[in-house]
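Novice: Return atomic coordinates for the entry below.
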Amino acid sequence: MTQSQKSALIVGASRGLGLGLVETFLARGWRVTATQRTPSPQLGRLSAEALRIETADIDDDAGVAALHDRLAGQRFDLIFVVAGVATQAHDPLHAVPRSVAAQVFLTNAVSPIRFAEAFLDRLAPGGSLALMSSVLGSVSLNDSGGWETYRASKAALNTLARSFEIRHRAENLSVLILHPGWVRTEMGGAEADIDVATSVTGLADVITDRLGRPGAHYLDYTGKTLPW
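Specialist: You can find the predicted model right below:
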């Protein structure tokens, strides 16, 4: 890696937005380490000298620790935790089994922050930690209801991310909490507003513009600040 070449760790890159982000940052000349929970044919088909693929599950603390060890000595200008789930997202809370609701909360809110804490020493000076949130995590914008467990998990992620940044404020930490738009992916569905390319291009632009800026910033893929 040249001294000026940027490096990204994209966590949850097997498909959809994560995969699109890997392709976008590679095309922009970054070196990329991409993680998958299980082997991904789509990710595996990417061929680039600047790409490294690792396997890890953010819900598995031992697996995260092992990944941390395998990446010893590396520093990343961007660590972006994309991984998330939307299990039974359309069902009201009372119709979702407790175990399912708990897993959505763990994967979408708890595990990303635990990963961030574990990998904070891998963030390069002047870099940013990014977390994939959603506009559905905005409590003040919730005027339509629906997606109850998913909304709650993303609102929890936003709260935990702000607390994480405050806890590390003396280190001038940059935390980007990002809404990718309503995207035509397996999670977003065929009726969504935008395609993956539009979303990840916007996200990459926002990240580049805000890279290393201290504080916790809740933004959409166009760079618009969202209300908590």
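
Novice: CA only for contacts and neighbour counts going forward, please
Specialist: Noted.

Novice: Output the longest helix belonging to the protein.
Specialist: Residue-count comparison of every helix in the chain, with assignments taken from DSSP state H, identifies helix 148-167 as the longest.

Novice: Which strands or helices does the next helix-or-strand element following that helix pack on?
Specialist: Proceeding N to C from helix 148-167, the next assigned helix or strand is strand 174-179, under DSSP states H and E. For strand 174-179, the elements it packs on are strand 123-132, helix 148-167, strand 215-220, judged by 3 or more C-alpha pairs under 8 Å, 6 or more residues apart in numbering; DSSP states H and E.

Novice: Let's compare: structure for the following, please.
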Amino acid sequence: MTARTALIVGASRSLGLGLATEYARRGWDVIGTVRGDRRTGLHDLAEASGGRVTVESLDMTKPEQVATLRERLAGHTLDLLFVNAAITRGNIPVGDVPTEMFVEVVVTNALSPMRVIESLRPLVAPTGTIGVMSSRQGSLSLNTNGGQDVYRASKSALNQLMRSYAARYADAAHTLLLICPGHVRTELGGPEAPLTIDQSIPGAVETINRHSGEPGLKFLNYQDQPVPW
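Specialist: Predicted coordinates for the structure are as follows:
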């Protein structure tokens, strides 16, 4: 049986590398993207994978690089397109946030993932899955204590843009998923986070795979529980 193919955008480290590792372990062919030319954990994974994992270069904040990646992957059919990329610039009250910082975070966390999806969606199999790494911090109803203003806003914007995308392509059969990985011990999540990557990612992959073939948009956590909008 032909192996399924996943494209993980933002797979050089942390959650993205965890996704690439888990899908390769499950027998998928994995294409992972990294920014720039530096060596990353994804390169190590690719070397040890026997050809199952390949590395592509992409800075998704640059539309011309997204267009070039689409050209390079023109012969591929993707069973999964998953965009994992996010930045935060600290816990700063929104009134103190420089305009340039606000723009950088929202462009990276919300606009750029949607540009990738819009550009690469023709490569996704008709009943394939398109997913994005979101966060419970993007939930309006769960924001009862504030903090991380710009990061929260960027994830809320991402969720809203995915809802618009789902409405625009309502006749398509793609599974659309916003995935919350939980509070994970990464550079972004911090050293005191309760979950490790190994505790979060297998559940996230199970959740993604479990909903394969179900058209429409869902916002779920790594335990396959709905996250309130």
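
Novice: picking that back up, give me the mean deviation of the longest helix of the first structure from the second structure.
Specialist: Between helix 148-167 of the first structure and its aligned stretch in the second structure, the superposed structures give an average distance of 0.4 Å (mean C-alpha distance after the TM-score superposition for the first structure).

Novice: Pull out the buried residues from that helix.
Specialist: The neighbour-count criterion (16 or more other C-alpha atoms under 10 Å) identifies 148-158, 160-162, 164-165 as the buried residues of helix 148-167 of the first structure.

Novice: same thing with stretch 205-215 of the second structure?
Specialist: Within stretch 205-215 of the second structure, the residues that qualify as buried are Val205, Thr207, Ile208, Ser212, Pro215, counting by 16+ other C-alpha under 10 Å.

Novice: what do you get for stretch 63-74 of the first structure?
Specialist: Counting neighbours by 16+ other C-alpha under 10 Å, stretch 63-74 of the first structure gives Val64, Ala65, Leu67, His68 as buried.

Novice: which bit of the second structure covers it?
Specialist: With the alignment judged by TM-score structural alignment, the segment of the second structure matched to stretch 63-74 of the first structure spans residues 65-76.

Novice: Residues contacting the matching stretch, please?
Specialist: Residues outside stretch 65-76 of the second structure that contact it (C-alpha atoms under 8 Å, 6 or more residues apart in numbering) are Glu56, Leu58, Asp59, Met60, Val116, Ser119, Leu120, Leu123.

Novice: Next up, the contacts around the fifth one.
Specialist: By C-alpha under 8 Å, 6+ apart, the residues touching Val116 of the second structure are Met60, Val66, Val83.

Novice: Closest to Gly18 of the second structure out of these?
Specialist: For the contacts of Val116 of the second structure, the residue nearest Gly18 of the second structure by C-alpha to C-alpha is Val83; the value is 13.0 Å.

Novice: was I right about the closest one contacting Ala6?
Specialist: No - with contact defined as C-alpha atoms under 8 Å, Val83 of the second structure does not count as touching Ala6 (10.6 Å).

Novice: now for the contacts of stretch 65-76 of the second structure, which pair is the farthest apart?
Specialist: Longest span within the contacts of stretch 65-76 of the second structure, C-alpha to C-alpha: Asp59 and Leu123, 18.9 Å.

Novice: Tell me where the first structure has strands.
Specialist: Listed in chain order, the strands found in the first structure under DSSP state E are 7-11, 31-36, 51-55, 76-81, 123-132, 174-179, 215-220.

Novice: and stretch 150-166 of the second structure, how far from the chain's centre?
Specialist: In terms of C-alpha atoms, centre = their mean, to the nearest Å, the centre of stretch 150-166 of the second structure is found 13 Å from the chain centre.

Novice: circling back: in JSON lines: the buried residues of stretch 205-215 of the second structure, plus distance to Gly51 of the second structure.
Specialist: Converted to JSON lines, those look like this (distance: C-alpha to C-alpha, whole Å):
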{"residue": "Val205", "distance to Gly51 of the second structure": "21"}
{"residue": "Thr207", "distance to Gly51 of the second structure": "26"}
{"residue": "Ile208", "distance to Gly51 of the second structure": "24"}
{"residue": "Ser212", "distance to Gly51 of the second structure": "25"}
{"residue": "Pro215", "distance to Gly51 of the second structure": "31"}
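
Novice: mind listing which of these are in helices?
Specialist: Secondary structure assignment by DSSP H places Val205, Thr207, Ile208 of those in helices.

Novice: right, and the last one touches Leu177 too?
Specialist: Yes - under the criterion of C-alpha under 8 Å, Ile208 of the second structure makes contact with Leu177 at 7.4 Å.

Novice: So for these two, which residues contact both of them?
Specialist: With C-alpha under 8 Å, 6+ apart, Ile208 of the second structure and Leu177 have common neighbours Gly131.

Novice: Verify the stated contact: Leu81 of the second structure with Ile130.
Specialist: Yes - using C-alpha under 8 Å, Leu81 of the second structure makes contact with Ile130 at a distance of 4.9 Å.

Novice: Using CSV, please lay out the contacts of stretch 65-76 of the second structure together with distance to Pro191 of the second structure.
Specialist: Formatted as CSV, the entries for the contacts of stretch 65-76 of the second structure read as follows, by distance: C-alpha to C-alpha, whole Å:
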residue, distance to Pro191 of the second structure
Glu56, 29
Leu58, 28
Asp59, 27
Met60, 27
Val116, 30
Ser119, 35
Leu120, 34
Leu123, 37
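
Novice: Any of these buried? List them.
Specialist: Glu56, Leu58, Asp59, Met60, Val116, Leu120, Leu123.

Novice: Within its local environment, how many residues does the residue nearest to the second one when sequence neighbours are not counted see?
Specialist: Counting by C-alpha to C-alpha, 6 or more residues apart in numbering, Arg35 is the residue found nearest to Leu58 of the second structure once chain neighbours are left out, at 5.2 Å. Around Arg35 of the second structure sit 16 other residues, with neighbours defined as other C-alpha atoms under 10 Å.
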